[in-house]
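S.K.: no sequence for this one, just the structure:
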């Protein structure tokens, strides 16, 4: 009985290792080739397994994408409002966007191909919906702590809603400014929308 348990334990560990290799191979191919160009055959080749082995662990590409997404976000979590909980007003915006933009800079390769391929890969629809919902939460958090007057609230929501998006950061970053400077620009835009805001925080 002891030997039987040991054999089953070894088998489970081997299966888990194989599954991990498949997921990590998928993550690598998504980041380098893009989700659209990542095939099961390419995943199997990089993971050094047979295509059938991939399908034994993942019934279809949606399952594989789900595992890949979970694995990647576990290693690259998007910054959360708790990271800037002690700040208020424009200082909160500066800190939050500075951290978010630093994250985008570190993970730019993956986000670039994900946005590029999103329309062509149905399996991306659900994870990207969750990402956008999360970013909407950051937008709303920052808006709440700015406490805008009613006449400015729509313009500030649109400004912040654009500011938290990866494509916005990437477009501005490619023109040269660093992440703190880009966050400062957003603060300046918000002050343009609402004259009731104090001067932008020092940066």
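M.R.: Here it is on my side, so go on. Just so it is clear, the structure is predicted and the values come from calculations on it, not from any experiment.
S.K.: all contacts plus neighbour counts: C-alpha atoms, from now on.
M.R.: OK.
S.K.: so how far is residue 102 from the most centrally placed residue in the chain?
M.R.: Closest residue to the average C-alpha location of the chain: residue 78 at 5.6 Å, with CA atoms, centre = their mean. Using CA to CA, to the nearest Å, we find residue 78 at a distance of 10 Å from residue 102.
S.K.: ok, structure two:
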């Protein structure tokens, strides 16, 4: 009987932890990390503030759980097939097409997260270790396809990083470009920069 009780308790703890992460992620998407309080998370999750702290002692512990919940709903695009393209220009276009569509889907969350990172050190570290790292690796993969070296490779990498940036996508779409048109424009700029 004791083993069953321990198993039931562990499952209840997991469900509570998941509920807290879910509600925190939803609040982060609605209000941003900087404007979300532990009291709001607790109220929405139907627990006490102490329960939130028992599961997540700090924001640094809460952010990965929120990200995991959000990632299940909005998975990062799979770039594998487009990175396997032989033509470097088509690789860039394919990556930007998928990335910009994902930015469109996740704009309410990422716009707030990226705005808040300047005022929330834990968030800044989390974004740096995850999203920034992913985009840097993606840029490296794309630059490698052009087989450039030295200063030309550095300049192309800077241009590709600009093309991959959320704020670039947002500026282009606010100028009236559809996602595909924005991806085509930036892919063309990268192609010209690589020539």
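M.R.: On my side now, so go ahead. If you're wondering where the values come from, they're calculated on a predicted model, not measured in any experiment.
S.K.: show me how far the one helix or strand residue 98 of structure 1 maps to is from its chain's centre.
M.R.: Element membership for residue 98 of structure 1, per DSSP states H and E: helix 89-106. Per CA atoms, centre = their mean, to the nearest Å, the displacement of helix 89-106 of structure 1 from the mean C-alpha position of its chain is 14 Å.
S.K.: got the contact list for it?
M.R.: 78-79, 81, 83-87, 111, 142, 145-147, 163-164, 166, 169, 179-180, 182-184, 187, 198, 200-201 (CA atoms under 8 Å, 6 or more residues apart in numbering).
S.K.: buried residues, it. List them.
M.R.: 89-105 (16 or more other CA atoms under 10 Å).
S.K.: also stretch 52-72 of structure 1?
M.R.: 54, 57-58, 64-69, 72.
S.K.: ditto for stretch 21-31 of structure 2
M.R.: 21-29.
S.K.: can you tell me what part of structure 1 it aligns to?
M.R.: The counterpart of stretch 21-31 of structure 2 in structure 1, counting by TM-score structural alignment, spans residues 23-33.
S.K.: hmm, back to that, need the max-distance pair from the buried residues of stretch 21-31 of structure 2.
M.R.: 21 and 29 (12.2 Å; CA to CA).
S.K.: wait, doesn't residue 67 of structure 2 sit right on residue 24?
M.R.: No: counting by CA atoms under 8 Å, residue 67 of structure 2 stays clear of residue 24, with 9.9 Å between them.
S.K.: can you map out the helices along structure 2?
M.R.: 2-31, 38-45, 49-55, 59-73, 80-83, 88-116, 121-127, 133-144, 150-164, 166-174, 179-194 (DSSP state H).
S.K.: report all helices and strands that the first one contacts.
M.R.: Think helix 2-31 of structure 2. Secondary-structure packing of helix 2-31 of structure 2 (3 or more CA pairs under 8 Å, 6 or more residues apart in numbering; DSSP states H and E): helix 38-45, helix 59-73, helix 88-116.
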